[in-house]
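In: return atomic coordinates for the entry below.
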Amino acid sequence: MKSLSLDGLSIQVENASADMWQTLHGLNIKSLNLCIRREVKHTESLSQALSSLTQLEMFSIEVKYCSPSLWDSLHGLNIKSLSLRMSLFVVKHKESLSQSLLSLAKMETLSIRVKEDSPDLWEALHGLSIKSLSLSIEWKRNLTESLSQSLLSFTQMDTLSISVKKDSPSLWGLCMV
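Out: Presented below is the predicted three-dimensional model:
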């Protein structure tokens, strides 16, 4: 039996079942893009499927609702690039996201797109060893102290891209970091 080899796979669903995550198990793909319109369920199955993707270099996930178990499913992946697109980032998920991001030892590029910025999100990024960071924020409240502290902690970063809907003097202050 000949195995299927794809460079990338893109999946867009309302709800993902445990069976759907199992179909990903062991695929020989370099890139995976998931768009899940509702809450991500069956995260243990997702975690098992993701950890079985040994060739995976780039992972992109778009979710409306985040959960700590979703972030736990990212833990220890050998990816070089991670893209997170979130409608809502809930404060109680900061620790889980932070631990999972810090466990991505090979990650060089991080892209985050959120509808609303959150100091807790910026704190979750603190201490990452990434080379490139891209932030896109639809609605900003206060891009100051917590983001500034995270940016200062990125000792390996050589590329920073920030996109916001409205200009802000506090944003220009971040560029002086």
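In: could you use CA atoms for every contact and neighbour count after this?
Out: Fine.
In: in the chain, which spans are helices?
Out: 18-24, 43-52, 68-72, 94-102, 119-124, 145-153, 169-174 (DSSP state H).
In: need those helices in CSV with mean neighbour count, can you?
Out: As requested, those are exported to CSV (neighbours: other Cα atoms under 10 Å):
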stretch, mean neighbour count
helix 18-24, 14
helix 43-52, 20
helix 68-72, 19
helix 94-102, 20
helix 119-124, 20
helix 145-153, 18
helix 169-174, 13
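In: Gly8 is nearest to which of those helices?
Out: helix 18-24 (11.7 Å; Cα to Cα).
In: packing partners for that closest one?
Out: helix 43-52 (3 or more Cα pairs under 8 Å, 6 or more residues apart in numbering; DSSP states H and E).
In: list the helices and strands the helix it packs on packs on?
Out: Using 3+ Cα pairs under 8 Å, 6+ apart: helix 43-52 touches helix 18-24, helix 68-72.
In: Cys163 - how many residues pack around it?
Out: One correction, residue 163 is Ser, not Cys. Using other Cα atoms under 10 Å, Ser163 has 13 neighbouring residues.
In: please name the nearest non-neighbouring residue to it.
Out: Leaving aside its chain neighbours, Ser163 sits nearest to Ser136 (4.6 Å; criterion: Cα to Cα, 6 or more residues apart in numbering).
In: list the contacts of the one you found.
Out: Ile112, Arg113, Val114, Ile162, Ser163, Val164 (Cα atoms under 8 Å, 6 or more residues apart in numbering).
In: between those residues, which has the most around it?
Out: Busiest of the contacts of Ser136 [other Cα under 10 Å] is Val114, holding 21 neighbours.
In: now the other sequence, so there's something to compare against:
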Amino acid sequence: MKKVSFDTKNGYLLLDGIMMAPLNESELIKIAKENNIEIEDNKTNTYVHNLSTCGSLNEFEFGINFTFENYCMKSVWLSWDEGNTKKYGYNTTENQLIADKNRLAKLLAKVLGKNPDEIKKTFSAFNFLWGNISASTSIQSAMTSIGISWNMHYFHTQ
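Out: The predicted model follows:
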């Protein structure tokens, strides 16, 4: 399983040290092929498109979903299917989901070397000049994940 890491200075998501985000769709596919990273293509008939793979961050394993709009990467979601969600599925309680979100926030604090800048019931955000990394949970879909989003104007001014 590929190791997930973050370059928080530049706003990059890396798999085994290889920059995977933010890239445009064709660059991501090219880099994945060159580095034997399996990518699943989830085509739709809309301008929104998803590519996915998997990776691990410390002892946590994630499904990684890259979301593109008009071939430009908009966000990355690392879905965590362990914890209470794995045990209870859609029967997971709100408190159990929040506990899972808190576990991911602690993981991120350790990995990023800082505490969250914003903490709410269903998400904890770590803010950077280029965007943010957050741990969140969705009560409706019984899912806990790490999300990465970028302030696109930041990259255009560099």
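In: what's the TM-score here?
Out: Here the TM-score for the pair of chains, by TM-score structural alignment, normalised by the length of structure 2, is 0.25; 79 aligned residues with a Cα RMSD of 6.0 Å.
In: what's the distance between the residue nearest to Ser163 of structure 1 and Trp172 of structure 1?
Out: According to Cα to Cα, to the nearest Å, Ser136 of structure 1 stands 15 Å off from Trp172 of structure 1.
In: what does Leu97 of structure 1 give?
Out: Here the criterion is Cα to Cα. By it, Leu97 of structure 1 lies 27 Å from Trp172 of structure 1.
In: tell me which residues touch Thr23 of structure 1, please.
Out: Contacts of Thr23 of structure 1 (Cα under 8 Å, 6+ apart): Ala49.
In: Gly55 is in contact with Ser5 of structure 2, correct?
Out: No - under the criterion of Cα atoms under 8 Å, Ser5 of structure 2 is not in contact with Gly55, lying 9.6 Å apart.
In: between those two, what contacts are shared?
Out: By Cα under 8 Å, 6+ apart, the residues touching both Ser5 of structure 2 and Gly55 are Leu15.
In: adding distance to Glu44 of structure 1, write the contacts of Ser136 of structure 1 out as a markdown table.
Out: As requested, the contacts of Ser136 of structure 1 are exported to a markdown table (distance: Cα to Cα, whole Å):
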| residue | distance to Glu44 of structure 1 |
| --- | --- |
| Ile112 | 23 |
| Arg113 | 25 |
| Val114 | 25 |
| Ile162 | 33 |
| Ser163 | 33 |
| Val164 | 34 |
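In: buried residues in the helix of greatest length in structure 2?
Out: Longest helix in structure 2 by number of residues (criterion: DSSP H): helix 94-112. Neighbour-count burial for helix 94-112 of structure 2 flags 96-102, 104-108, 112 (criterion: 16 or more other Cα atoms under 10 Å).
In: separation between Asp120 of structure 1 and Val63 of structure 1?
Out: 18 Å.
In: if you could redo that for Lys94 of structure 1, that was the one I meant.
Out: 16 Å.
In: residues of stretch 123-133 of structure 2 that come out buried?
Out: Within stretch 123-133 of structure 2, the residues that count as buried by 16+ other Cα under 10 Å are Phe123, Ser124, Ala125, Phe126, Asn127, Trp130, Gly131, Asn132, Ile133.
In: strands of structure 2, residue ranges please.
Out: Secondary structure of structure 2 by DSSP state E: the strands cover 4-7, 12-15, 18-21, 40-42, 48-57, 60-69, 72-80, 118-119, 123-128, 131-138, 143-150.
In: let me have those strands in a markdown table, extended by distance to His156 of structure 2.
Out: Output for the strands of structure 2, formatted as a markdown table (distance: least, Cα to Cα, whole Å):
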| stretch | distance to His156 of structure 2 |
| --- | --- |
| strand 4-7 | 18 |
| strand 12-15 | 15 |
| strand 18-21 | 15 |
| strand 40-42 | 28 |
| strand 48-57 | 22 |
| strand 60-69 | 17 |
| strand 72-80 | 13 |
| strand 118-119 | 26 |
| strand 123-128 | 16 |
| strand 131-138 | 13 |
| strand 143-150 | 11 |
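In: which among those is found nearest to Tyr88 of structure 2?
Out: strand 143-150 (11.2 Å).
In: the closest one: which residues count as buried?
Out: Using 16+ other Cα under 10 Å as the test for burial, strand 143-150 of structure 2 gives Met143, Thr144, Ser145, Ile146, Gly147, Ile148, Ser149, Trp150.
In: who are the packing partners of it?
Out: Packed on strand 143-150 of structure 2, when contacts are counted by 3+ Cα pairs under 8 Å, 6+ apart, are strand 72-80, helix 94-112, strand 131-138.
In: distance to Glu61 of structure 2 added to these, as a markdown table?
Out: A markdown table is the format used below for these (distance: least, Cα to Cα, whole Å):
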| stretch | distance to Glu61 of structure 2 |
| --- | --- |
| strand 72-80 | 7 |
| helix 94-112 | 11 |
| strand 131-138 | 14 |
